[in-house]
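Student: build me a model:
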Amino acid sequence: MRKKILLIISVLTIVLFSYLTISTAEIRSGSDGEDTYGYPLTFFIRFSGECDPCLPDAPETEINFLKLLLDLLFAAIFPILGWAFIIKVKKDIKKDLNK
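Tutor: Sure, this is the predicted structure:
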């Protein structure tokens, strides 16, 4: 039973993380801008286009793994809270039926 709960929470976390990341992405590379991904923290930036003045060792991409981890934890909070709420409601219903 615990494996099933863990699987459900994991799938919901991945789906929610993917949805939040894609729906809040800012893709501006077509107009000499940068692409940014991540919600609530931006964890991936891809620089593109012209720059004036350009730094000689400027990175084309920037990835912050701590922010990525925090975004995943943020996405995991909602399925965990939802599951805890469902379990509490089920227990309350069983308690009311046994009275």
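
Student: please count neighbours and contacts with C-alpha atoms only from this point.
Tutor: Fine.

Student: the chain: strands as residue ranges?
Tutor: For the chain, the strands identified by DSSP state E occupy 26-27, 34-37, 44-47, 61-63, in order along the chain.

Student: Asp92 is nearest to which of the ones you listed?
Tutor: strand 34-37 (40.9 Å; Cα to Cα).

Student: packing partners of the closest one?
Tutor: Other helices and strands packing on strand 34-37, by 3 or more Cα pairs under 8 Å, 6 or more residues apart in numbering; DSSP states H and E, are strand 26-27, strand 44-47.

Student: compare with the first, here's sequence two:
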Amino acid sequence: MTEIIPFSGDRVGELRRSSAMTEQELAERVGSPVDTIREIERNDREPNLDMLFRLAAALGVTPSDLLVGGERPLISADEPRTALAISGSVLR
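Tutor: Next up is the predicted model:
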């Protein structure tokens, strides 16, 4: 069984807005289309490991700040939720 850590697109949006950054500005900083940023923030798309690091750098946080964690235990791959696998593979 692969353990996974849930990714939070909501957190990306919160951090972007608290930095007074537009979606377009974040997209330019990470080198992706603005539609990709919108999909990530709506939790319609999970970033791969490279994008996770680029988002964190652009937002001035650590990659772990973009993951749901800390107070939550790791979940199993059998749970029906969107998550980023520790190995960097994206699961839906």
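
Student: tm score of chain vs chain?
Tutor: These two chains, once laid on top of each other, score a TM-score of 0.28 by TM-score structural alignment, normalised by the length of structure 2; 47 aligned residues with a Cα RMSD of 4.2 Å.

Student: circling back to that earlier point, Serialize the helices and strands packed on strand 34-37 of structure 1 to JSON lines and add fields for mean neighbour count and distance to Glu34 of structure 1.
Tutor: Listed next are those as JSON lines, based on neighbours: other Cα atoms under 10 Å; distance: least, Cα to Cα, whole Å:
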{"stretch": "strand 26-27", "mean neighbour count": "14", "distance to Glu34 of structure 1": "7"}
{"stretch": "strand 44-47", "mean neighbour count": "18", "distance to Glu34 of structure 1": "5"}
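
Student: including distance to Val11 of structure 1, could those strands go into JSON lines?
Tutor: What follows is these, written out as JSON lines (distance: least, Cα to Cα, whole Å):
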{"stretch": "strand 26-27", "distance to Val11 of structure 1": "25"}
{"stretch": "strand 44-47", "distance to Val11 of structure 1": "22"}
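
Student: among those, which comes closest to Lys4 of structure 1?
Tutor: Of all these, strand 44-47 comes closest under Cα to Cα, at 31.7 Å.

Student: elements contacting that closest one?
Tutor: Packing contacts for strand 44-47 of structure 1, counted by 3+ Cα pairs under 8 Å, 6+ apart, involve strand 34-37, strand 61-63.

Student: which one of the strands of structure 1 lies closest to Lys94 of structure 1?
Tutor: Closest approach to Lys94 of structure 1 among the strands of structure 1 (Cα to Cα): strand 34-37, 43.9 Å.

Student: would JSON lines of the strands of structure 1 with distance to Leu72 of structure 1 be doable?
Tutor: As requested, those are arranged in JSON lines below (distance: least, Cα to Cα, whole Å):
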{"stretch": "strand 26-27", "distance to Leu72 of structure 1": "19"}
{"stretch": "strand 34-37", "distance to Leu72 of structure 1": "13"}
{"stretch": "strand 44-47", "distance to Leu72 of structure 1": "13"}
{"stretch": "strand 61-63", "distance to Leu72 of structure 1": "14"}
